[in-house]
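*Asks:* sequence and predicted structure are below.
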Amino acid sequence: MIIVENLTKDYRRVLRHEGFLGSLRTLVSARYQVTRAVDNISFRIDEGEMVGYIGPNGAGKSTSIKMLCGILVPTSGKVEVNGLVPHKNRMENTRQIGAVFGQKTQLWWDVPVIESLRLFRDIYRVSETQFKRNLELFNELLDLHEFQNTPVRQLSLGQRMRADMAAALLHNPRLLFLDEPMIG
């Protein structure tokens, strides 16, 4: 279950003064520009629900998902995922979720896909039996066997997205976040 109440995320950017003396002045008395990425959103998603999160570019969708994953800390508001506050219970939350971010891979760029998956197997403490079972499923659904021995940097975008999906699902998470998963 996901509970989000009055969630807000602001980013602060230092307004720099020009020149050497300006840089010193910035160090002593910095001024900031605040950009609000997420503005007081609230929603609830019950277990078993499948939800699409849509909106225009810059609406805060990716930022919201990163707060649900525990990657970003909210400026204000409440976030709860499966009874946990994601940024405070990062390790436990990570064991319960999977995430695919279309613009960024979680796989190691210079190693074959299968080696990244083996590393995730060890990180998430997936048994060898479960690993093999999941790998068979991924081969069936995602045709992973076609490129599992290829370094990630040599994959097409579509292949990388399929490999990222396998990595996100490897540990059988209770919850899966997909942020622009269809770009490839």
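*Replies:* Yes, it's here. Predicted model, so just to flag it, every value in this text is computed and none were measured.

*Asks:* every contact and neighbour count from this point should use C-alpha atoms.
*Replies:* Fine.

*Asks:* so which residue is dead centre in the protein?
*Replies:* Ala99 (4.7 Å; CA atoms, centre = their mean).

*Asks:* where does that residue sit, in terms of helix or strand?
*Replies:* Using DSSP states H and E, Ala99 sits in strand 97-101.

*Asks:* start and end of stretch 137-152, how far apart?
*Replies:* 20 Å (CA to CA, to the nearest Å).

*Asks:* so what's the residue in the chain sticking out farthest from the centre up against?
*Replies:* Distance from the centre of the chain peaks at Leu21, with 40.3 Å (CA atoms, centre = their mean). Taking CA atoms under 8 Å, 6 or more residues apart in numbering, we find Leu21 in contact with no residue.

*Asks:* in the chain, which spans are strands?
*Replies:* 2-15, 31-45, 76-81, 97-101, 175-179 (DSSP state E).

*Asks:* tell me the angle of the last one relative to strand 97-101?
*Replies:* Taking axes from the mean of the first three to the mean of the last three CA atoms, to 10 degrees, strand 175-179 and strand 97-101 form an angle of 10 degrees between their directions.

*Asks:* likewise the longest one?
*Replies:* For strand 31-45 and strand 97-101, the angle between their directions (the same axes, to 10 degrees) works out to 130 degrees.

*Asks:* circling back to that earlier point, and the strands of the chain, which is most packed in?
*Replies:* strand 97-101 (a mean of 22; mean count of other CA atoms under 10 Å).

*Asks:* OK, contacts around Ile45?
*Replies:* Met1, Ile2, Ile3, Val51.

*Asks:* for Leu7, what are its contacts?
*Replies:* Per CA under 8 Å, 6+ apart, neighbours of Leu7: Val38, Asp39, Asn40, Ile41, Ser42, Pro74, Thr75, Ser76, Gly77, Lys78, Val79.

*Asks:* count of neighbours near Asn57?
*Replies:* For Asn57, the neighbour count with other CA atoms under 10 Å is 8.

*Asks:* and the strand holding Ala99, what does it pack onto?
*Replies:* When contacts are defined as 3 or more CA pairs under 8 Å, 6 or more residues apart in numbering; DSSP states H and E, strand 97-101 sits against helix 157-169, strand 175-179.

*Asks:* ok, and here's another one to check against it:
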Amino acid sequence: MSVIELQNVSRAFTVSRRTGWRRTRREVRAVDDLTFSVEPGEVMGYIGPNGAGKSTTIKMLTGILVPTSGAIRVAGVDPSRNRLKLAKRIGVVFGQRTTLWWDLPLKDSFAVLQKLYGVPRARHRENLATFVELLDLGDLLDVPVRALSLGQRMRGDIAAALLHDPEIVYLDEPTIGLDIISKARLRAFLAQVNKERQITVILTTHDLDDIEALCSRVMVIDHGHQVYDGTLEGLRASQSAPRTLIVDLATSHPPITIPGTTVTKIDGPRQHLTFPTTTSAAPLVAQIAADYPLVDLSVTEPTIESIIAKLYATPPSGIGNS
């Protein structure tokens, strides 16, 4: 049974604009006829350009906003009608805002949350000990939240969102502004928590490395419309993004000529050949090894950034699900 269900959901806003002495109003649909479901334990990347409707969708899923039309069920209830009941079953992390108390030590924020959510003390202590260890928060518990770095605060926010054992967690830009080490630590933690506790995760992010590291499914929206829903592999295939053979030869050599490949760059003895995603690399590698003085070779997949950019440039009518 799906833990999140949206059926023909739209959310419209009225925007006013003054021109001279006249004021005009127009309706803007931030989300337009959105339908999808999410299964328990699934990690779904929810991505799109600024203004695509991601934050509006998350606000409707948490009950902050009410849909203009359509129906939403989260954990079996209508979010807008059951905000308090649902609050105990979900966790939310906003990358640029904190749910922690600014002037309190981190441990006191965790204590307040235990009271707010009514978590049994033994369970709270167990969860806290686990998250403090996994997120390396031990030396930070007595530090006021305002004195934490962005990476430290983010680790605290994620622990806070999980302390009450939510079934669903919404992560809005959880790695924004973090350094490479902090990002890797958070990704490893989230992957472990999802695997061990089967928490359903909806991840909105502009850092597509987060998507590749964590998500089994990706949904792309643009101007409130769903333009793709499927796996990363399916997304790559849907846009026909080429793969690249990076070939190191013993000496500089004229462009390699093999049917089905295109030499896009030559740098001394190194050549870059692109070929379709649907083509196996094995016969190409065998032919290069037989016909050229091969020293080394590697295959690179198309970057997710290039695929998403190509997807946005495709008219919506030409994009299907996978």
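*Replies:* Thanks, I have it. This structure is a prediction, so every number in the text was calculated from the model and none was measured.

*Asks:* care to give me the TM-score?
*Replies:* Comparison of the two superposed chains (TM-score structural alignment, normalised by the length of the first structure) gives a TM-score of 0.88, and 175 aligned residues with a CA RMSD of 1.7 Å.

*Asks:* what would the helices and strands packed on strand 97-101 of the first structure look like in JSON lines with distance to Thr150 of the first structure?
*Replies:* Compiled in JSON lines, these are given as follows (distance: least, CA to CA, whole Å):
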{"stretch": "helix 157-169", "distance to Thr150 of the first structure": "10"}
{"stretch": "strand 175-179", "distance to Thr150 of the first structure": "24"}
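
*Asks:* among the ones you listed, which is the most enclosed?
*Replies:* helix 157-169 (a mean of 22).

*Asks:* so how far is Arg153 of the second structure from the spatially closest residue to His225 of the second structure that is not a sequence neighbour?
*Replies:* Spatial nearest neighbour of His225 of the second structure, excluding adjacent residues (CA to CA, 6 or more residues apart in numbering): Asp32 at 5.7 Å. According to CA to CA, Asp32 of the second structure and Arg153 of the second structure sit 35 Å apart.

*Asks:* same question, Val145 of the second structure
*Replies:* 7 Å.

*Asks:* longest helix in the second structure, by residue count?
*Replies:* Determined from DSSP state H, the single longest helix within the second structure is helix 180-197.

*Asks:* list the buried ones in that one?
*Replies:* For helix 180-197 of the second structure, burial by neighbour count (16 or more other CA atoms under 10 Å) applies to Ser182, Lys183, Leu186, Arg187, Phe189, Leu190, Ala191, Asn194.

*Asks:* can you find the partner of Thr56 of the second structure in the first structure?
*Replies:* Residue correspondence, TM-score structural alignment: Thr56 of the second structure in this structure matches Thr63 in the first structure.

*Asks:* do the same with Thr68 of the second structure
*Replies:* Counting by TM-score structural alignment, the partner of Thr68 of the second structure is Thr75.

*Asks:* before we move on, the earlier item: which neighbours do Val145 and Arg153 of the second structure share?
*Replies:* With CA under 8 Å, 6+ apart, Val145 of the second structure and Arg153 have no common neighbours.

*Asks:* from what I see, Ser76 of the first structure and Lys9 are in contact.
*Replies:* Yes: taking CA atoms under 8 Å as the definition, Ser76 of the first structure is a contact partner of Lys9 at 6.8 Å.

*Asks:* corresponding residues in the second structure for the top helix by length along the first structure?
*Replies:* Longest helix in the first structure by number of residues (criterion: DSSP H): helix 128-142. Mapping helix 128-142 of the first structure onto the second structure (TM-score structural alignment) gives residues 121-135.

*Asks:* related to what we said a few turns ago, dump the strands of the first structure into CSV; add distance to Asp143 of the first structure as well.
*Replies:* Listed next are the strands of the first structure as CSV, based on distance: least, CA to CA, whole Å:
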stretch, distance to Asp143 of the first structure
strand 2-15, 32
strand 31-45, 31
strand 76-81, 31
strand 97-101, 18
strand 175-179, 19
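
*Asks:* counterpart of Leu273 of the second structure in the first structure?
*Replies:* Checking TM-score structural alignment: Leu273 of the second structure goes with nothing.

*Asks:* Leu84 of the second structure too?
*Replies:* Matched to the first structure by TM-score structural alignment, Leu84 of the second structure sits across from Met91.

*Asks:* contact partners for that match?
*Replies:* By CA under 8 Å, 6+ apart, Met91 of the first structure has no neighbours at all.

*Asks:* try 10 Å
*Replies:* Met91 of the first structure makes contacts with Gly70, as judged by CA atoms under 10 Å, 6 or more residues apart in numbering.

*Asks:* and Ile221 of the second structure, what pairs with it in the first structure?
*Replies:* Checking with TM-score structural alignment, Ile221 of the second structure has no match.

*Asks:* you'd agree Ile221 of the second structure is in a helix?
*Replies:* No: the assignment for Ile221 of the second structure, made by DSSP: H, G, I helix; E, B strand; the rest coil, is strand rather than a helix.

*Asks:* report how many residues lie close to Arg22 of the second structure.
*Replies:* Around Arg22 of the second structure there are 7 residues (other CA under 10 Å).

*Asks:* good, we can wrap up now.
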